[in-house]
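> this one's sequence-less:
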């Protein structure tokens, strides 16, 4: 990230903080009061010392009010220092909470190709780890950077009022530590950025290896998975070590420089005391100020190191937020009561990757109520056809018409609401069995959910669970068998019967007996409804009104089972191969 990008990211963070003006004002006011009290204490200490070392006696009359004032200032300062972090934390966590929510909302609105291009582990790392690290960085800005800057300014003004010569001595020497810190911070930034990138890769490998643990064991890929993790872990370790090394040498280097400055100021102050132009109390005050003046530089140097890491994390979060939303081409909504189910593909062209066409010049007409089976080898474009129909991806050219109206004239939400979809890969959310069946229809009654489960032949096994429909499902339903998870996914479609159906190997993980029962339910459900079925089993394909044979993104054959078998073309060869395998 260039300096311009860093400044842009920092500016955006400041703008986010300004969205909480009341907290920001209170934080600034609290920081000013804290600094003013902190700077005032050395003045009182110097005055007290001058009363103690006066010639011949201790001036108790003048010392008592000074000590009383010191006590009040110290107590008040302690209260302010307790209150300020509460304000800083509240503002920081609310800001990062909003930023994290914006990132998650954006992930729900970006085109699906952005999700496809980024690993789940990397996106999860941005929302969790990067957001947390950014929160730590912002907290340091207020706890150390802001207070440090104010301390420097107020201390310089106060020293100038006390003694200009000593002030110039302190001011001229102390910035040396900041220059050294900035030199080191510039070199540590790139390693902090590499650290966040490799952490995302590491999170991806860990997530995949845990979620797909059975697959790893099945194919005995422990060693390969371990090697990949070791490589990513080593890269993360190396980048982390370099980043931490550069950031860790900042504090000791600046402390050494500050100690040398402290010694020089003490020497010059002692010389002036011997000459009678300076008092011991004033030297004590200036030594306290030298320490107060140099300490913020140490804090600022630490913040500069952490700020590099925080900016790198913020950049990754803003990268998601800056993505272009999925463009809504239409604003009309489909009228559920008038949907017939006629679907036309008119010279459709589509590709996932530019200059690598998948579907070209696809034309297809499906009449209302037709049952369409889509077959073909892996990668032929079967699922892509469904994705385009559901408007998960936009066409490169051509049109898809629903009841002779381009689907782009309607909102995506209203188009997708017309379809019920069951995929081969099941997905369950964390919640109860009831919640999972009613997913998308949270107001569904228990009676409606039970009827849907019975239609999907899932009611029997659900009632055998410890809490029936209130049984909690966690970890994507790992506690359930694959077939049971698929039955729950099928039950969703029966909660609110749609106008059109899409079934993508919907019964692939179900036993033969249950599949026959489910198929009977589907046959009843598909009666009079336009249905698209991706299937490999002959029993499912034979009953279709229209079979589309796809290969390399094109429909190479179409017709019913009897006609296609008589053609003895690609479809015939597929069926012969399956029968020989069976």
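Yep, that arrived. Remember, it's a predicted structure, so these values are computed and weren't measured experimentally. Residues are numbered from 1 along each chain as shown.
> C-alpha only now, for contacts and for neighbours.
OK.
> what about stretch 136-144, start to end distance?
Terminal residues of stretch 136-144 lie 12 Å apart, using C-alpha to C-alpha, to the nearest Å.
> swap in stretch 100-113?
Criterion C-alpha to C-alpha; first-to-last residue distance in stretch 100-113 is 21 Å.
> Give the buried residues for it.
By neighbour count with 16 or more other C-alpha atoms under 10 Å, stretch 100-113 contains the buried residues 100, 102, 103, 104, 106, 107, 110, 111.
> Closest to residue 140 out of those?
Comparing these against residue 140 with C-alpha to C-alpha picks out residue 100 as the nearest, at 19.0 Å.
> and the one helix or strand residue 50 maps to, what other elements does it pack with?
Element membership for residue 50 (DSSP states H and E) is helix 21-52. Packing partners of helix 21-52 (3 or more C-alpha pairs under 8 Å, 6 or more residues apart in numbering; DSSP states H and E): helix 60-107, helix 147-162, helix 280-321.
> hmm, back to that, want to try CSV for the buried residues of stretch 100-113, with distance to residue 540 as columns?
What follows is the buried residues of stretch 100-113, written out as CSV (distance: C-alpha to C-alpha, whole Å):
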residue, distance to residue 540
100, 45
102, 44
103, 42
104, 39
106, 39
107, 36
110, 36
111, 33
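> Check these against residue 434 and report the nearest one.
Checking these against residue 434 with C-alpha to C-alpha, the nearest one is residue 104 at 25.4 Å.
> Okay, one more to line up with it:
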């Protein structure tokens, strides 16, 4: 399937654009399986595999120390209980042993008491052994201190691993964004793309940060506690193991349901972000056409979709923790009952039962934590799927293995039998032949959709031709690197783009090493110098994200100055003067005439008066050139250009004379198509 076909398939209900600034669509959401996505996500941490082993070892040491704690506390309980038990027999003759006491109790029919005493060790009449108790409690304190220290080291090390992994992932996403073909940007909403690059990547980092450590600790704790439980009482350990299949059953059932909801949540979030970004960028248009209510209604609907998906995902995944706690409480009751019976029969000591109950809590708690971590993990994997979809998108056509280059001063562009289409079965440009000589100005005019902007997009290799060649001084541009081709080309668009920074920095964007004198010369040629001194800080005036402290015309002049400073061999002006007044436009045209002596210029213009001096005027209709020549030749031919010219310059006179009813466009009365964008 071709790239254009793929782009067409991705176009959503909002429509697909043609060219770099066309309409935006919404990509089809196709979720991957949880397992492969989670495995690939963990693969982002592979460069730190050695450190991950250290993390596991630190976690194992911390868990081992923590697991030993209840056993020692049980021993302390045995010391206290045995001490109190020994005090009951302090009046017995010296030298009486524990076994003699137990035998005496059995002989007198106190079998249950004898069984209870047989489960402990004491010296009759000795009382509590406080030195031994102090030693045990000191050991417990040391265990927990060192366990906390190792846990801290593990958390600190893991934080670095995760953050480095997210740094690499962000770098991959950034690199991918620059490798994507323009057709991808034509088919995806800007807010949706930004949501994947920012929100989803941040959510992945938070999910990994919160889940990896907990999962490692929980799994190690389950293993360690299980070993300790079997050493205390195999019977009680078997009872505790009942929680594992129940936990797995609940987790799997809930996970299958919640994973779909998390995917829907992040998809809905991306759609909402796209709506907010689109509305914010075009808020003036929304107000002009009175569409506030419609926008608010759309926002409420999409916000409601985010709410429902988020609520459903969190609610369903939140069921896991209460379910785990319920299962843990049932096991706790069973252990307490069976353990009490075993203590009464002298099978195990009270301290061991106490330790086992603690272990049962330690056993069910990590299982419950694993279950509760599933909602975070699922949310992270759902975001990872969306990021991986972006990373898996088809790159633009790769650069040639052995790239060619044209001469340094190359400026001849030749179109030879060029065919191009955005949609497979809808040709746009067919068999286009054109030669633009150095120092010439080629003007392109025609009705909306004729292919004017598409033509310059092909020159810049924003898209590659389907057939034919575009050659720069005999070198096929597809055999050149895009960087080499675009370094020779300057482009000024109707939609101005300025970044946050000073006016000086914006002008020098194409040539960061330009001197102050060169910047001022370019600004003077584009008539920026005329207004910049009226600003508070002159060339050092800071522009915000939208450059709202400049008028639309001033912003366009800055972009023109930027193109002048770059001094390209090929200059493309796509309605570049549409936002400036007529006088300034004429002045800019004169300045360009002086600057374009040895360069090739392509001009797309609506106002035909601005291209009278062009060396060659191309009239395009339906993707082909229907007429070409200079201004006088085309007017004399009385063809398509003549109709366009009359539609613009005779309409006003006809309306004043009454030939055209007031309010009716002259172009419609003349039967000519209106001149529009590409």
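Thanks, I have it. The structure displayed is predicted, hence computed values, not measured ones.
> among the helices and strands packed on helix 21-52 of the first structure, which is the most enclosed?
helix 280-321 (a mean of 23; mean count of other C-alpha atoms under 10 Å).
> so it matches what in the second structure?
Aligned by TM-score structural alignment, helix 280-321 of the first structure falls on residues 350-391 of the second structure.
> superposed on the first structure, where does that stretch end up, distance-wise?
By mean C-alpha distance after the TM-score superposition for the first structure, the fitted stretch 350-391 of the second structure averages 0.9 Å away from its aligned residues in the first structure.
> chain center to that stretch, what's the gap?
26 Å (C-alpha atoms, centre = their mean, to the nearest Å).
> and if you look at stretch 202-220 of the first structure?
The chain centre lies 21 Å from the centre of stretch 202-220 of the first structure; the measure is C-alpha atoms, centre = their mean.
> Equivalent analysis for stretch 278-293 of the second structure, please.
The mean C-alpha position of stretch 278-293 of the second structure is separated from the chain mean by 26 Å, C-alpha atoms, centre = their mean.
> Relative to residue 40 of the second structure, how far out is the residue nearest in space to the middle of the second structure?
The centre of the second structure sits closest to residue 197, judged by C-alpha atoms, centre = their mean, with a distance of 2.1 Å. Shown here: residue 197 of the second structure relative to residue 40 of the second structure, a distance of 17 Å by C-alpha to C-alpha.
> again with residue 379 of the second structure
Distance from residue 379 of the second structure to residue 40 of the second structure, by C-alpha to C-alpha: 15 Å.
> ok now do whatever residue of the first structure lines up with the residue nearest to the centre of the second structure, which residues does it touch?
Mapped onto the first structure by TM-score structural alignment, residue 197 of the second structure lines up with residue 127. Residues in contact with residue 127 of the first structure (C-alpha atoms under 8 Å, 6 or more residues apart in numbering) are 100, 103, 104, 317.
> quick check, residue 127 of the first structure in a helix?
Yes: the assignment for residue 127 of the first structure (DSSP: H, G, I helix; E, B strand; the rest coil) places it in a helix.
> What lines up with residue 33 of the first structure in the second structure?
By TM-score structural alignment, residue 33 of the first structure lines up with residue 61.
> I figured its match hits residue 150, correct?
Yes: here residue 61 of the second structure reaches residue 150: they are 7.0 Å apart, a contact under C-alpha atoms under 8 Å.
> how about residue 619 of the second structure, what does it touch?
Taking C-alpha under 8 Å, 6+ apart, one finds 444, 445, 446, 625, 626, 627, 628, 640, 641 in contact with residue 619 of the second structure.
> Tell me which residue of the first structure lines up with it.
Aligned partner of residue 619 of the second structure by TM-score structural alignment: residue 549.
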